[in-house]
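> Sharing a model prediction with you, sequence too.
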Amino acid sequence: MPLPARVRRGYALGSIATGTFGTVPGLLLLPYLTDSLGVAAAVAGLIVFVPKAWDVVLNPIAGRISDRSRSPLGRRRPFLLRAGIALAITFALIFAGPSAPPALAATWVVVAFLACATAYAFFQVPFNAMPAEITPDAGERTRMMTWRVAVIAVAILLSGATAPLIVSSLGYAAMGVYVGMLLLVGTVGAYVTTRGVTEDPTDAAEGTLREQLRFALAVADFRRLLIAFVAQALGVGALLAGVAYVARYLLGDPATASVLFAAFVGPGLLVSPLWGRWAAGAGKRAAYLTATVVLVAGTLLLWTATGDATWPAYVAAAVAGIGYAGTQLCPLAMLPDVAAEATRASGANRVGVFTGLWTAGETLGLALGPGLYGLVLSIGGYEASTSEGTVQSPAALTAIAVGFTVVPAVLVALSLVPLRRYSLDERTTRA
């Protein structure tokens, strides 16, 4: 039975939060630390990574807790509201601390980001678990994800394009409040519009968390899908971290960061439905493989951002963005297929454990991406400074370009290896 349009579209509102939180820290937190607080690039990369590394541990725990929830409001829904409110508040606090001395400022960011990452775990994991439980139809899940990825594209475009502009005009503290409001709209919207959904009544699996994690990782298709997605998240995280640096030092105008980012995300608004149709016809795995190849090609073309003209960089970003839209939709539609199939085969609900591992992997990749980019900058001799007129060495400029293009392209290309062995897609699409 098809889901009501209210649920299908309303659930997608949660992606305002996931798209925004997955974008803005990777886009602005590293430059905030290095160029506003004066923190060394290597240390700043570590600061960006540590709170999200905590989420890698916390996400499976959050999934297990939500698996065992027995709230009359639904197994997962109450987490959307409570964690969502906490997420909005703690995000604003990240950018509301002292600006000096650097050690104190960095400590504030670490503590606030830890709290924010904790709240995000208890929102994102239950949110990702819901599609596997509210419909048994793999095609319906693809339609849900088509809406979700479209909203993700809007959220990424809106937050990624406007947040740097707010920083330029009003400062980082105002940007933190603005993004916090976006997070609140998404989390509360998903909670309100999914009321009354019928969930899979299968009881949570018995046993320890370690046993549940071992079971999930033993599912070959889940393991392959997870490895591919983490590799891509790592590559995209590095790419996003480089946008501000490429705009400032290679394109010569910090304002071009918003245009470059919009060129990357904007095509997703148009092509997400096309990727959804392709996945429904040719299969989700085939669509995912194709989207990955397009993303690799577009990322390599971004080397044009090292030239004097800006338009080739915008075109390359658009090509990469077309692939990126597909690499968002397909795995998000494949994950609930795997989790629901495991529930059906075992007779026990471990959906939260699967999504907890999934979000842990995504978080790890997106956290390591900026950290990896910071390491590349450090190797190239990048000079952290709060001065607008800082001149970087040729080696540092090369590091900015390599971390933005070659490194992400290689990481995304490596994801093709496990993805080619994924097999569940053909069975579910014919069911």
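On my side now, so go ahead.
> From here on, just use CA atoms for contacts and neighbour counts.
OK.
> Just the buried positions in the longest helix along the chain, please.
The longest helix of the chain (DSSP state H) is helix 311-346. For helix 311-346, the neighbour count (16 or more other CA atoms under 10 Å) marks 312-343 as buried.
> Just list what it packs against, helices and strands only.
helix 102-134, helix 138-170, helix 220-245, helix 256-265, helix 268-282, helix 284-301, helix 351-379, helix 424-429 (3 or more CA pairs under 8 Å, 6 or more residues apart in numbering; DSSP states H and E).
> Deepest in the core, which of the ones you listed is it.
Of all the helices and strands packed on helix 311-346, helix 351-379 carries the top mean neighbour count, a mean of 27, counting by mean count of other CA atoms under 10 Å.
> which element follows that one toward the C-terminus?
Going down the chain from helix 351-379, the next helix or strand is helix 394-404, by DSSP states H and E.
> Quick one: list the elements packing against that next one.
Partner elements for helix 394-404 (3+ CA pairs under 8 Å, 6+ apart): helix 220-245, helix 351-379.
> Looking at those helices, which is nearest to residue 22?
Ranking these by proximity to residue 22 (CA to CA) places helix 351-379 first, at 7.5 Å.
> Distance to residue 26 added to the helices and strands packed on helix 394-404, as TSV?
Below are the helices and strands packed on helix 394-404 laid out as TSV (distance: least, CA to CA, whole Å):
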stretch	distance to residue 26
helix 220-245	5
helix 351-379	6
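> So which of these is nearest residue 206?
Using CA to CA, the helices and strands packed on helix 394-404 put helix 351-379 closest to residue 206, at 12.1 Å.
> What is that closest one packed up against?
Counting contacts by 3+ CA pairs under 8 Å, 6+ apart, helix 351-379 is packed against helix 41-67, helix 102-134, helix 209-218, helix 220-245, helix 311-346, helix 394-404.
> any chance of those helices in a markdown table, plus distance to residue 429?
Formatted as a markdown table, the helices and strands packed on helix 351-379 follow (distance: least, CA to CA, whole Å):
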| stretch | distance to residue 429 |
| --- | --- |
| helix 41-67 | 26 |
| helix 102-134 | 15 |
| helix 209-218 | 22 |
| helix 220-245 | 15 |
| helix 311-346 | 10 |
| helix 394-404 | 36 |
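> Relative to residue 93, which of the helices and strands packed on helix 311-346 is closest?
For the helices and strands packed on helix 311-346, the distance to residue 93 is smallest for helix 102-134, at 6.2 Å, taking CA to CA.
> the inter-axis angle of the closest one versus helix 311-346?
50 degrees (axes from the mean of the first three to the mean of the last three CA atoms, to 10 degrees).
> which strands and helices sit next to helix 102-134?
Counting by 3+ CA pairs under 8 Å, 6+ apart, helix 102-134 packs on helix 41-67, helix 77-94, helix 138-170, helix 311-346, helix 351-379.
> take a look at this one as well, against the first:
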Amino acid sequence: MAALGTSTRLGYSLGSFVTGAFGTVPGLLLLPYLTDTMAVPAAAAGAIVLLPKAWDVLFNPIAGRISDAGLARRGTRLRSIVTGGLVLAVCFAAMFAHPGFGSVAADAAYVVVVFFACATAFAFFQVPFNALPAELTEGYHERTRLTSWRIAVLALAILVSGAVAPAIASAGGGVAGYRLMGVFVGVLIVGGTIGVYLGIRRAPRGRLLQPSPTWRALWVTMRVWRSFRWLLAVYFVQALGVATLLAGVSYAARHVLGDADLRSLLFAGFVGPALLVMPVWDRLGRTGGKLAGFRVASVVFAVALAGLAFAQALPLAVVFCLVALAGVGYAGIQVFPLAILPDLISAEETRTGATRAGVTAGVWTAAETLGLALGPGLFGLVLGAGGYVSSVDASAAQPDSAVTAIALGFSALPAVLILAGIPLLRRSVLEGETRRVEDAA
């Protein structure tokens, strides 16, 4: 099968600026935005971060079904992608606009409502975006190549949004800084959306199948699709670990390392290695197998995080070395599941004779969203258990118990969650992929 053109690969991959920005920045900044500019109690702030994304867990499969129906009617998923991306950009800027209604409850309610709008718009972008690799090409190796491009751009997007957004928020000072940051991220999202549209509007399409006629048929598919369920479980647990880590970066920089300005450097040190080691993980997957590579990446990530539990006592240079090592493992746990997923979808579509890409992407995105949402909420509970003092003054002194809670919530807890994915990596995850490799050979 002919390879996709460079413009198609790049255009599709630019959508990672949308997924990377929205998947990263709220996890990094929304919790401190609530606790340190609105004085929302930590436990309540954690719930605010969780609830709108919990809505996505229910809505994403529906968005997938809507996307499949739109594909059958129009032969493309672009309308949903463009509309979702542009609406998300506007709502994201509004979420950090801080209207100042005069009470903590009113300001917090405003954030909840706008975050719900963001989550819904993001579903209409991300679900069809995740479905595209299974449709743009049927080539096994070409899908791996497309995924590698996507993850490389995703690393760049996370680096830009995750490092620059906190710097803008800090430089602007308080509410003004968060407002400016929201506009900056909104512009990134618009750019990524336009990039996807320009890149794939004339791209070839694979088989265009009709969607399943009933939800019952889809439920039966998910119930018997063992390889997808195992892969989904791993992805969810590890997404929870990553989100818990990201939620703790700002707090760890300020209260564990003693310098709030280090949060951008910490984030850059974590994501930056992904740009360099992506070819290494790709080579390991081709030679040793994706399952082995997935396990190695998980162990590397978890070991580095466990070392960060002692960050307060370690030299800063050692801390950054551990952060970089964690970034190497993070790159691996991003590459392997997304490289396997399109092949599992194709195998299931061949078995059923109906399109599964949209609804599968919806379920996948729901699990990812739930993991990313639970992470900050879980970290918020850790802060509350440690006696963290919420205040309108981010420099407020914290008790030793809160500092200890931050250190463990930023390191040991995510390490346990990353390692928890390893027992779920069953051989059945690769059953569909193995058949595709044999067919390709």
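Arrived safely, thanks for sending. The shown structure was predicted, so the numbers you read here are calculated from the model rather than taken from an experiment.
> hang on, the earlier thing: dump the helices and strands packed on helix 102-134 of the first structure to CSV, plus distance to residue 123 of the first structure.
Putting these into CSV (distance: least, CA to CA, whole Å) gives the following:
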stretch, distance to residue 123 of the first structure
helix 41-67, 9
helix 77-94, 5
helix 138-170, 16
helix 311-346, 16
helix 351-379, 11
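> wait, isn't residue 28 of the second structure in contact with residue 246?
Yes. Residue 28 of the second structure lies in contact with residue 246 (CA atoms under 8 Å); the separation is 5.5 Å.
> tell me, what's touching the two both at once?
Here residue 28 of the second structure and residue 246 share no contacting residue, scored by CA atoms under 8 Å, 6 or more residues apart in numbering.
> one step back: so the longest helix of the first structure corresponds to what in the second structure?
Counting by TM-score structural alignment, helix 311-346 of the first structure falls onto residues 317-352 of the second structure.
> Check how far that stretch sits from its aligned residues in the first structure, on average.
For stretch 317-352 of the second structure, the mean deviation from the first structure after alignment is 0.8 Å (mean CA distance after the TM-score superposition for the first structure).
> Run through the residues that contact the aligned partner of residue 230 of the second structure in the first structure.
Aligned by TM-score structural alignment, residue 230 of the second structure pairs with residue 224 of the first structure. Taking CA under 8 Å, 6+ apart as the criterion, residue 224 of the first structure is in contact with 418, 419, 421, 422.
> ok, those in the second structure: which stay?
Compared against the second structure with both residues aligned by TM-score structural alignment, their matches' CA atoms under 8 Å, the contacts of residue 224 of the first structure retain 418, 419, 422.
> Any chance of those residues in CSV with secondary structure and neighbour count as columns?
Output for these, formatted as CSV (DSSP: H, G, I helix; E, B strand; the rest coil; neighbours: other CA atoms under 10 Å):
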residue, secondary structure, neighbour count
418, helix, 16
419, helix, 22
422, coil, 17
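> Need those in TSV (columns: distance to residue 116 of the first structure).
Formatted as TSV, these follow (distance: CA to CA, whole Å):
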residue	distance to residue 116 of the first structure
418	32
419	32
422	34
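> ok, those vs residue 166 of the first structure, which is closest?
The closest of these, once distances to residue 166 of the first structure are taken by CA to CA, is residue 419, at 39.0 Å.
> circling back: any idea which of the helices and strands packed on helix 351-379 of the first structure gets closest to residue 262 of the first structure?
Nearest to residue 262 of the first structure, of all these, is helix 311-346, at 8.5 Å by CA to CA.
> In which helix or strand does the closest residue to residue 15 of the second structure other than its chain neighbours reside?
Counting by CA to CA, 6 or more residues apart in numbering, residue 15 of the second structure lies nearest to residue 192, which is 4.8 Å off, once chain neighbours are set aside. Using DSSP H and E, residue 192 of the second structure falls within helix 174-200.
> mind checking what residue 385 of the second structure lines up with in the first structure?
By TM-score structural alignment, residue 385 of the second structure lines up with residue 379.
> now do residue 280 of the second structure
By TM-score structural alignment, residue 280 of the second structure lines up with residue 274.
> Residue 207 of the second structure too?
Per TM-score structural alignment, residue 207 of the second structure is aligned with residue 201.
> show me what contacts residue 338 of the first structure?
With contact set as CA under 8 Å, 6+ apart, residue 338 of the first structure has these partners: 221, 222, 424.
> residue with max distance from the center of the first structure?
residue 389 (32.6 Å; CA atoms, centre = their mean).
> From residue 117 of the second structure, how far out is the nearest residue to residue 16 of the second structure once chain neighbours are set aside?
In space, and not counting its chain neighbours, residue 16 of the second structure is closest to residue 154: 4.8 Å by CA to CA, 6+ apart. Residue 154 of the second structure sits 23 Å away from residue 117 of the second structure when distances are taken as CA to CA, to the nearest Å.
> what's the answer for residue 96 of the second structure, then?
13 Å.
> Next: residue 282 of the second structure.
To residue 117 of the second structure, residue 282 of the second structure is 37 Å away according to CA to CA.
> now residue 323 of the second structure
Counting by CA to CA, the gap from residue 323 of the second structure to residue 117 of the second structure is 34 Å.
> same question, residue 216 of the second structure
If you measure residue 216 of the second structure against residue 117 of the second structure using CA to CA, the figure is 29 Å.
> With adjacent residues omitted, what lies nearest to residue 256 of the second structure?
Leaving out its chain neighbours, the residue that sits closest to residue 256 of the second structure by CA to CA, 6+ apart is residue 312, at 5.5 Å.
> Where does that neighbour sit: helix, strand or coil?
coil (DSSP: H, G, I helix; E, B strand; the rest coil).
> Turn the helices and strands packed on helix 311-346 of the first structure into JSON lines, including distance to residue 90 of the first structure.
Listed next are those as JSON lines, based on distance: least, CA to CA, whole Å:
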{"stretch": "helix 102-134", "distance to residue 90 of the first structure": "5"}
{"stretch": "helix 138-170", "distance to residue 90 of the first structure": "17"}
{"stretch": "helix 220-245", "distance to residue 90 of the first structure": "21"}
{"stretch": "helix 256-265", "distance to residue 90 of the first structure": "25"}
{"stretch": "helix 268-282", "distance to residue 90 of the first structure": "29"}
{"stretch": "helix 284-301", "distance to residue 90 of the first structure": "33"}
{"stretch": "helix 351-379", "distance to residue 90 of the first structure": "17"}
{"stretch": "helix 424-429", "distance to residue 90 of the first structure": "39"}
